[in-house]
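> got a predicted structure plus its sequence, pasted below:
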Amino acid sequence: MTIGDHLNSLYRLPAYTFPGPDSSTDDLPEADEHAWRITSDVYDADEEWTQAFARFCEAVDTTRVRALIVGAWQDTYETGPDAIIEALVAARDRFPALRAVFVGDMVMEESEISWITQTDVTPLLEHYPALEELGVRGGQGLRFPALRHTGLRKLVMETGGLPAEVVRGVAASDLPALEHLDLWLGTPDYGGDSEVTDLEGIVSGARLPSLRHLALRNSEMQDAVAAALASAPVVARLEVLDLSMGVLTDEGASALLTGQPLTHLKQLDLHHHYISEPVLERLRSTLESAGVSLDLDRDDADEDQDDGGTVWRYVAVGE
């Protein structure tokens, strides 16, 4: 699976792409009714992202803007969004209503997910204390040193490989209002070098008292993640547990079944998996009867076997 579509919404607002430099801005929608997508081009851009942002600030009542989507920027395969972060920080007084930012909304034609160069995104949280949602796509160069933020409710990191340093930074952060955490852990081939021990601060839930939706997905170590969650304190307060898009097998699924009860969940998402039908039936009989909504679709999960008999299984999103 690859990223084929841009975000169609953010902060429960429909996405709207701010017109390019050759288009009119005379008939724009109301500032607070959309999530504004500001974008440039990865190759041969006629306008840099920061220039598009400057036009946006002149054309739109920024005091009413609630959500911003950062699209493509120039040479993203080797240049991070440092100038973009700086521009957003410098404009913070012009965006008193801003509650959501997503950095890196690019599809495969613009850049494969693991080719997107990122940077330290925590200045957005440091300078926007009222920010409630932060999303990032791309793990190359991504940094997230531990911090405290009392307003953040949703944090999403979509990667083909999430660096262990970032995982540890999130796990060590004090986020008392965070309700929704979604980490695409990825594979070592694309920089996803974390281990289950790096997740300890998340699975303990000690700094995440409001967490209700936990997604730890798209990883090769999905069985080990499932085993860690089988007895994790954070699970008891969750409504949604998402271990989808990775290499989850009977081992991990059985650990979930033999661990703490999951019947309190509203949803368990395991789609894109490598679980056998007998274990899938155990999941259905144990959880569906208790009212848990299950997503057990195998999707495009497939496996190969080489001449030596080694079986290869793949995450949903890699390169």
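Alright, I've got the coordinates.
> use CA for all of it now, contacts and neighbours both
Fine.
> burial of Ala228, as a residue count?
When neighbours are counted by other CA atoms under 10 Å, Ala228 registers 20.
> any idea how far it is from Ala164?
Here the distance between Ala228 and Ala164 works out to 17 Å (CA to CA, to the nearest Å).
> what does Ala171 give?
Ala171 is 10 Å from Ala164, by CA to CA.
> so for the two, which residue has more residues nearby?
Ala171 (24 against 20).
> the residue nearest to the more buried one when sequence neighbours are not counted: what secondary structure?
Closest residue in space to Ala171, ignoring its immediate chain neighbours: Gly201 at 4.4 Å, by CA to CA, 6 or more residues apart in numbering. Put simply, Gly201 is helix when judged by DSSP: H, G, I helix; E, B strand; the rest coil.
> wait, isn't Gly201 in contact with Val167?
No: with contact defined as CA atoms under 8 Å, Gly201 and Val167 do not form a contacting pair (9.4 Å).
> these two: which is more packed in?
Here Gly201 and Val167 are compared on neighbour count by other CA under 10 Å; more neighbours surround Val167, at 27 against 20.
> how much space between the closest residue to Asp295 other than its chain neighbours and Ala54?
Nearest residue to Asp295, sequence neighbours excluded (CA to CA, 6+ apart): Asp269, at 4.7 Å. As judged by CA to CA, Asp269 and Ala54 stand 41 Å apart.
> what does Ala171 give?
In terms of CA to CA, Ala171 sits 35 Å off from Ala54.
> ok, now Val311?
52 Å.
> cool, and Arg168?
35 Å.
> who has more neighbours out of those two?
The neighbour count for Arg168 versus Ala54, taken as other CA under 10 Å, is higher for Arg168 (21 against 12).
> in addition, the following structure is provided for comparison:
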Amino acid sequence: MDNVVPGKARRMPVMADVAARAGVSHQTVSRVLNAPDLVRPTTRQRVEEAIEALGYRRNMSARALATSRSHLIGVVTPAVTLFGPSHTSLAIQEAALDFGYATISAATETARTSPTDVLDFFLTLGVDGIIVVAPTMQTAVEAQRLAGTLPVVAIATDMPEPGPLHVVAIDNEQGARDATAHLVGLGHERIAHIAGPDEWFDARARVVGWQAELAEAGLAVPEPVRGGWEGADGYAGAQQLLAQRELPTAVFAANDYMALGAMRAFHQAGLRIPEDIAVVGYDDVAGCEFYEPPLTTVRQPFEALGRHAIDTLFAALDGRRGDPEPNRPELVVRESCGAQRGAPVG
């Protein structure tokens, strides 16, 4: 076994070991690691085989000294386990790894930490930049505060870019418009919305999209039913709708968990989905294709969002502005919305 002396711990291989095994210079190994396209394919393959055989791992401390960068990115997330924030954080981590960066994550708005505490802590770690998953205004304000100190990217729907803060987002307003337009196209005229928490940017944008699409279609725009993000909130929201004098013919829920809760309430009331009432959710969480009936929903492009946030952060590190265009979600049509109303049967 390489680098092993009997009775002693194994020495971790260094770049010189890789160079000796591959029969190349130290500089060639560095180029393979940092700019592989500049190295001939046959040479690059020899170096990569040597790296694999030796189990070589880059020394991030040495790399930081050579490049004046730590290759660390701070990721600030809300202290929740909800589908959107958790998948966004994972997408950022995977995109950062593709560029040779590591991420350090910390949750905010807990009983022990505030956004201010977390962001200031990242400054002491010497991160190259920070990506803030900012679902609420409190976290977004703290991101703005730090943006003049080092590059900061906020993931926040419909938030303007004040000063040095960089913002990327998913177009939640458009996603809500697409869901509502699909129901309008099926012939529905009374379309209710069970909304998420009003302090969340995403929830507010989905309300705006739903309202705008109804108004554009010349339909009545009722007040949204205020909810949260949990199945119980959707169940309670559906109970409110069931108590109304005139039941809507379709419901657009601000996320899939609330859609599931609403569907249970409608089933218990003896309503058939989609024959008596159509239901559309948002997120496309794992398993919603197995709801009864399978749920029509809006799929969020988290992988693209994570890449967009990393690209924007790297642009900021280079003194540039990133692409401000929001990432568009995708309507996924399944059985819960039903066939076109009034269409001939058979």
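Cool, got the structure. For clarity, every value in this text was computed on a predicted model and none was experimentally measured.
> overall similarity of the pair, as a TM-score.
The TM-score (TM-score structural alignment, normalised by the length of the first structure) is 0.33; 171 aligned residues with a CA RMSD of 6.3 Å.
> returning to that earlier point: the residue nearest to Asp295 of the first structure contacts Leu294, doesn't it?
Yes: look at Asp269 of the first structure against Leu294 with CA under 8 Å: they come within range, at 5.9 Å.
> buried residues, stretch 231-241 of the second structure. List them.
Buried positions in stretch 231-241 of the second structure, judged by neighbour count with 16 or more other CA atoms under 10 Å: 231-238, 241.
> mind listing which of these are in helices?
231-238, 241 (DSSP state H).
> can you redo the residues you listed as a markdown table with distance to Ala22 of the second structure?
A markdown table is the format used below for these (distance: CA to CA, whole Å):
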| residue | distance to Ala22 of the second structure |
| --- | --- |
| Gly231 | 58 |
| Ala232 | 61 |
| Asp233 | 61 |
| Gly234 | 61 |
| Tyr235 | 64 |
| Ala236 | 66 |
| Gly237 | 65 |
| Ala238 | 66 |
| Leu241 | 70 |
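> of all those, which two lie farthest apart?
Within these, two members stand farthest from each other by CA to CA: Gly231 and Leu241, at 15.4 Å.
> quick check: buried residues in stretch 45-61 of the second structure?
46-48, 50-51, 54, 56, 60.
> and those residues, which of them are in strands?
With DSSP state E as the criterion, strands contain none of those.
> nearest to Ala91 of the second structure, of the residues you listed?
For these, the nearest to Ala91 of the second structure is Met60 (22.1 Å; CA to CA).
> how close does that closest one sit to Ala102 of the second structure?
Taking CA to CA, one finds Met60 of the second structure at 10 Å from Ala102 of the second structure.
> one more: Leu72 of the second structure?
Distance from Leu72 of the second structure to Ala102 of the second structure, by CA to CA: 5 Å.
> next one: Ile194 of the second structure
38 Å.
> tell me which of these two has more neighbours.
Ranked by neighbour count (other CA under 10 Å), Ile194 of the second structure and Ala102 place Ile194 first, with 30 against 19.
> the more buried one belongs to a strand, doesn't it?
Yes: assessed by three-state DSSP, Ile194 of the second structure belongs to a strand.
> surely it touches Phe252?
Yes: at 6.5 Å, Ile194 of the second structure counts as touching Phe252 under the criterion of CA under 8 Å.
> now Leu283 of the first structure, nearest residue through space, not along the chain?
Leu257 (7.2 Å).
> the one you found belongs to a helix, doesn't it?
Yes: with three-state DSSP as the criterion, Leu257 of the first structure is part of a helix.
> share the number of residues neighbouring Glu303 of the first structure, please.
Glu303 of the first structure - counted by other CA under 10 Å - has 11 other residues nearby.
> meant to ask about Asn34 of the second structure, not that
12.
> tell me the spacing between it and Ala253 of the second structure.
From Asn34 of the second structure over to Ala253 of the second structure (counting by CA to CA), the distance is 47 Å.
> ok, now how distant is Ala215 of the first structure from Phe53 of the first structure?
32 Å.
> swap that for Val70 of the first structure, please
10 Å.
> between the two, which is the more surrounded one?
Using other CA under 10 Å as the criterion, Val70 of the first structure and Phe53 rank with Val70 on top: 23 against 20.
> which residue, other than its chain neighbours, is closest to the more buried one?
Val103 (4.7 Å).
> check contacts around that neighbour.
Val103 of the first structure sits next to 69-71, 135-137 when contact means CA atoms under 8 Å, 6 or more residues apart in numbering.
> in those residues, which residue is surrounded by the most others?
Ile69 (26 neighbours).
> next SSE downstream of the host helix or strand of that one?
Per DSSP states H and E: Ile69 of the first structure is located in strand 67-70. Later in the chain than strand 67-70 of the first structure, the nearest helix or strand by DSSP H and E is helix 82-90.
> just the buried positions in the host helix or strand of Ala304 of the second structure, please.
Using DSSP H and E, Ala304 of the second structure maps to helix 302-317. Buried positions in helix 302-317 of the second structure, judged by neighbour count with 16+ other CA under 10 Å: 302-316.
> which strands or helices does that helix pack on?
Applying 3 or more CA pairs under 8 Å, 6 or more residues apart in numbering; DSSP states H and E, one finds that helix 302-317 of the second structure makes contact with helix 83-98, strand 129-133, strand 152-155, strand 166-168.
> show me what the first one is packed against.
Okay, so that is helix 83-98 of the second structure. strand 72-78, strand 102-108, strand 129-133, helix 302-317.
> any chance of those in CSV, with distance to Ser89 of the second structure too?
Shown next, in CSV, are these (distance: least, CA to CA, whole Å):
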stretch, distance to Ser89 of the second structure
strand 72-78, 7
strand 102-108, 8
strand 129-133, 8
helix 302-317, 8
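> nearest to His166 of the second structure, out of the ones you listed?
helix 302-317 (7.3 Å).
> before we move on, back to that, now, among the ones in helices among the buried residues of stretch 231-241 of the second structure, which is nearest to Arg206 of the second structure?
For those, the nearest to Arg206 of the second structure is Gly234 (15.3 Å; CA to CA).
> wouldn't that closest one be in contact with Phe252 here?
No: counting by CA under 8 Å, Gly234 of the second structure stays clear of Phe252, with 10.4 Å between them.
> what is in contact with the two at once?
Common neighbours of Gly234 of the second structure and Phe252 (criterion: CA under 8 Å, 6+ apart): 194, 259.
> now the buried residues of stretch 45-61 of the second structure in CSV, with distance to Ala265 of the second structure?
As requested, the buried residues of stretch 45-61 of the second structure are exported to CSV (distance: CA to CA, whole Å):
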residue, distance to Ala265 of the second structure
Arg46, 63
Val47, 61
Glu48, 58
Ala50, 61
Ile51, 58
Leu54, 60
Tyr56, 57
Met60, 54
